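**Student:** Just to be clear, the model below is a prediction. Sequence and coordinates:
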Amino acid sequence: MRYILACLLLSFVCYGAEPSAFERQSGATKKDLSSLQGTAQSLLNLTTQIQQQQETLKQSQEGLMSLYESQHQKLQSTIAQSTTNTQEIENLKSEIAALKTLLEQQSTQIATLDSKMQELHTLTIKTQENILQELEKLSAQSTKGAQKQESKQSQKPQFDKSKSPELFAQAKELIKKKHYKSAKDIMLWLKDNKYNTPETTFYLGEIAYLQKDYHLAIKYYKASVALSDKGAYMPTLLLHTALCFKGIKDMANYNSFLEALIAAYPQSKEAAQAKELKQ
């Protein structure tokens, strides 16, 4: 029997734990923040492209200026050497005028790029400010959530420790009457105060099972078996664990727990139920 229950514990361990509700963030806020960060990155990429274009234009302008100066010197030299070659002089003048026009056009383009760079810089700063604002909102939400959690914890009901047996019996009656919240409050308090921990943990699993919170029920059942596998409630625990796995459509574990129940407690009424379920 101990071997079978050890196998069950391993099966429980393989069953992954879920993240707590406190660790979750607002999906909409995260999406907004991701969108803002994507926009900022796009702006930075565009700024880099414009800077590259501007550098290329400046290099081209430097080349044209050098050519302009060379042609201008050639013109002066030609004029000095001969005043009769009028056609050559006119051609050089035309080339120099064309170069001057091209330089002026490139200067205009560079000025336009400078203006765009300034606009992008302003927009990037604004986007970064929006990201910071969203981060501040997330931080405020986390702080508010922590405060709420602390407030809930401080509002836990308190009971007389000397009356733990009576409280335990009262909680079981409340479960029968379907007063699950009141029963859970008592069982949690008993568990926190180390009263009959394996069985109180089992009953916390029962409350979750009856409320169809199958993941939570499996978690409590696993914890109960880890503390002790000797309780009279073990057949019920195995049967309800199987039904929890069926509830979350894990049929492999469902069948495994039915078989374990039949093998470990063949004479129990729960084993009889398990056989009917298997048929």
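**Tutor:** Happy to help now that I have it.

**Student:** use CA for all of it now, contacts and neighbours both
**Tutor:** Will do.

**Student:** buried set for stretch 92-106?
**Tutor:** Of the residues in stretch 92-106, L92, I96, L99, L103, Q106 count as buried by neighbour count, 16 or more other C-alpha atoms under 10 Å.

**Student:** whoops, I mixed them up, stretch 125-142
**Tutor:** Buried residues in stretch 125-142, counted by 16+ other C-alpha under 10 Å: T127, N130, I131, E134, L138, S142.

**Student:** elements contacting the longest helix seen in the chain?
**Tutor:** Among the elements of type helix in the chain, defined by DSSP state H, the one spanning the most residues is helix 86-154. Of the remaining helices and strands, those touching helix 86-154 by 3 or more C-alpha pairs under 8 Å, 6 or more residues apart in numbering; DSSP states H and E are helix 27-81.

**Student:** Give me the angle between the helix it packs on and helix 86-154.
**Tutor:** Using axes from the mean of the first three to the mean of the last three C-alpha atoms, to 10 degrees, one finds that helix 27-81 and helix 86-154 are set 160 degrees apart in direction.

**Student:** Show me what helix 27-81 is packed against.
**Tutor:** helix 86-154.

**Student:** For the helix or strand just after the helix it packs on, which outside residues touch it?
**Tutor:** On the C-terminal side of helix 86-154, the nearest following helix or strand under DSSP states H and E is helix 164-176. Residues outside helix 164-176 that contact it (C-alpha atoms under 8 Å, 6 or more residues apart in numbering): Y180, S182, A183, K184, I186, M187, L190, Y195, T200, Y203, I207.

**Student:** show me the residues around A223 that make contact.
**Tutor:** Contacts were defined as C-alpha under 8 Å, 6+ apart; by that measure A223 touches P198, T201.

**Student:** name the element it belongs to?
**Tutor:** Going by DSSP H and E, A223 is part of helix 214-227.

**Student:** do the same with K178
**Tutor:** No secondary structure element spans K178, as it lies outside all helices and strands (assigned by DSSP H and E).

**Student:** How many neighbouring residues does it have?
**Tutor:** The burial metric for K178, expressed as a neighbour count using other C-alpha atoms under 10 Å, is 14.

**Student:** What distance do you get for it to D213?
**Tutor:** 15 Å (C-alpha to C-alpha, to the nearest Å).

**Student:** Between the contacts of helix 164-176, identify the one with the most neighbours.
**Tutor:** Neighbour-wise, the contacts of helix 164-176 (other C-alpha under 10 Å) top out at M187, 28 neighbours.

**Student:** also this one, for the comparison:
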Amino acid sequence: MKKILLMVALIGATSFTFAEEVSVFEAGNIASDNPYGLTENEQVLLANKKRVDNIQATLKTHEEDIVGLRSVLEGSNSQISKLESRVSDLEIRTTGKVSKLADKSASTVTSEDIAGLKKDIQELKAQIAVINQKLGTQGVKKNENLVQKSDEKVVQAKKTTTKTQEKSSQTQTKKPAKKVVAFDDMKKEDIIQDAQDLFNKKEFSKAKVNYDYLASKNYKPAFTNFMLGEISYNQKSYSSAITSYQKSIKHKDDATYMPTLLSHTAISLEKIGDKSSADKFYSVLKSKYPNSAEAKAIKK
């Protein structure tokens, strides 16, 4: 069976569009709007990413609030300055008029005038007190402290994300690095045979090291990626299994293990909650390999 025929059948039988196919195989992508099928490390990275985004959104809101408060503060300060100037002027005038009372010949100020001026001063001071209260200067300080704490949380969250990424990278690269040196002195046929023996013994982690090396050398990429998918499938790392199966089918779609690949892809999709995509793979399996054990095992 030709590759192009199977791809056409996949598209025709299951109504796959290009966008749908990409969606099926995007499990584990934390950059997606709705990521799914994440590994433990990917879940940590996603949680940190969301925390950073939330803190930055909160920080932006507080910054906007502070800008508004500062604008009110500047306007109120100007008003207070004018009121205080009036108070000062009235106090000077009052003091001057009181002193002039000593010189009765020069004074025309009555006791009512003095009382009125004092009343004006008290009213202005009361207005200043009200404005100060409305400004909520303590609230301004509180928001500024909150912004500072938010900045610290952003920095800490980014540090945590970076450390997690570095740890994940080290975990993924540390073991293969030791094996590559030995593999360079071995024939690839021996490496793949050793990998198959390890897989049959269910020593999946050790087998994966061999297959990872062969995949990096592009040696039998269809079969190598299929076996990497099988290892991930057996280890219940379903999103990784789907990714490996996708790589395998791109290199060869008429291999003898195709029924297993389609079946395990469908099951993996079910495990990560994508029942709709899983049904499409089951449909292709039944239509193209109706007599296979995998097709017969599908529940109707």
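**Tutor:** Ah, there it is. As the structure is a prediction and not an experimental result, all values here were calculated from the model.

**Student:** Could you get me the TM-score between them?
**Tutor:** Their TM-score after superposition, calculated using TM-score structural alignment, normalised by the length of structure 1, is reported as 0.72; 270 aligned residues with a C-alpha RMSD of 4.6 Å.

**Student:** got the buried residues of stretch 92-106 of structure 1 as TSV, with distance to H121 of structure 1 columns?
**Tutor:** Conversion of the buried residues of stretch 92-106 of structure 1 to TSV gives the following (distance: C-alpha to C-alpha, whole Å):
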residue	distance to H121 of structure 1
L92	43
I96	37
L99	33
L103	27
Q106	22
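
**Student:** Provide the aligned range in structure 1 for stretch 189-208 of structure 2.
**Tutor:** Aligned by TM-score structural alignment, stretch 189-208 of structure 2 falls on residues 165-184 of structure 1.

**Student:** do stretch 235-249 of structure 2 as well
**Tutor:** Using TM-score structural alignment, the match for stretch 235-249 of structure 2 in structure 1 runs over residues 211-225.

**Student:** buried ones in that stretch?
**Tutor:** Within stretch 211-225 of structure 1, the residues that qualify as buried by neighbour count (16+ other C-alpha under 10 Å) are 213-225.

**Student:** Give me the mean distance between the helix holding A223 of structure 1 and structure 2.
**Tutor:** Superposing on structure 2 places helix 214-227 of structure 1 at an average distance of 1.2 Å from its equivalents, by mean C-alpha distance after the TM-score superposition for structure 1.

**Student:** Give me the distance from whichever helix or strand comes after that helix to the chain's centre.
**Tutor:** Using DSSP H and E, the helix or strand that directly follows helix 214-227 of structure 1 along the chain is helix 234-247. Its chain's average C-alpha position is 32 Å from that of helix 234-247 of structure 1, according to C-alpha atoms, centre = their mean, to the nearest Å.

**Student:** So which bit of structure 2 is helix 234-247 of structure 1 matched to?
**Tutor:** Per TM-score structural alignment, the counterpart of helix 234-247 of structure 1 in structure 2 is residues 258-271.

**Student:** so how much does the matching stretch differ from structure 1 once superposed?
**Tutor:** Between stretch 258-271 of structure 2 and the corresponding residues of structure 1, superposition yields a mean separation of 1.3 Å, by mean C-alpha distance after the TM-score superposition for structure 1.

**Student:** contact partners of that stretch?
**Tutor:** 24, 226, 233, 238-239, 241-242, 245, 275, 277-282, 284-285, 289, 292, 294-295.

**Student:** Make a PyMOL selection of whichever of those residues turn out to be buried.
**Tutor:** Applied in PyMOL, the following selects the buried portion of these according to 16+ other C-alpha under 10 Å:
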select buried, resi 24+226+233+238+239+241+242+245+277+278+279+280+281+282+284+285+289+294+295
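
**Student:** Out of the contacts of stretch 258-271 of structure 2, list just those in helices.
**Tutor:** 24, 226, 233, 238-239, 241-242, 245, 275, 277-282, 284-285, 294-295.

**Student:** and E189 of structure 2, how many residues sit next to it?
**Tutor:** 11.

**Student:** Please apply the same query to Q267 of structure 1.
**Tutor:** Other residues within reach of Q267 of structure 1, judged by other C-alpha under 10 Å, total 10.

**Student:** Need the counterpart of it in structure 2.
**Tutor:** If you follow Q267 of structure 1 across to structure 2 using TM-score structural alignment, you land on N291.

**Student:** What lies in contact with stretch 55-68 of structure 1?
**Tutor:** When contacts are defined by C-alpha under 8 Å, 6+ apart, stretch 55-68 of structure 1 is touched by residues I96, L99, K100, L103, Q106, I110.

**Student:** what about the fifth one, distance to L8 of structure 1?
**Tutor:** Distance of Q106 of structure 1 to L8 of structure 1, computed by C-alpha to C-alpha: 78 Å.

**Student:** With the first one instead?
**Tutor:** Note on I96 of structure 1: its distance to L8 of structure 1, by C-alpha to C-alpha, is 92 Å.

**Student:** how about D113 of structure 2, what's its match in structure 1?
**Tutor:** The criterion is TM-score structural alignment: under it, D113 of structure 2 has L92 as its aligned partner in structure 1.

**Student:** on average, how far is the helix or strand encompassing D212 of structure 2 from the matching bit in structure 1?
**Tutor:** Secondary structure from DSSP H and E places D212 of structure 2 in helix 204-216. Relative to structure 1, and after both are superposed, helix 204-216 of structure 2 has an average distance of 0.9 Å to its aligned residues, where the measure is mean C-alpha distance after the TM-score superposition for structure 1.

**Student:** That helix vs helix 188-200, what angle?
**Tutor:** Using the same axes, to 10 degrees: helix 204-216 of structure 2 against helix 188-200 is 150 degrees.
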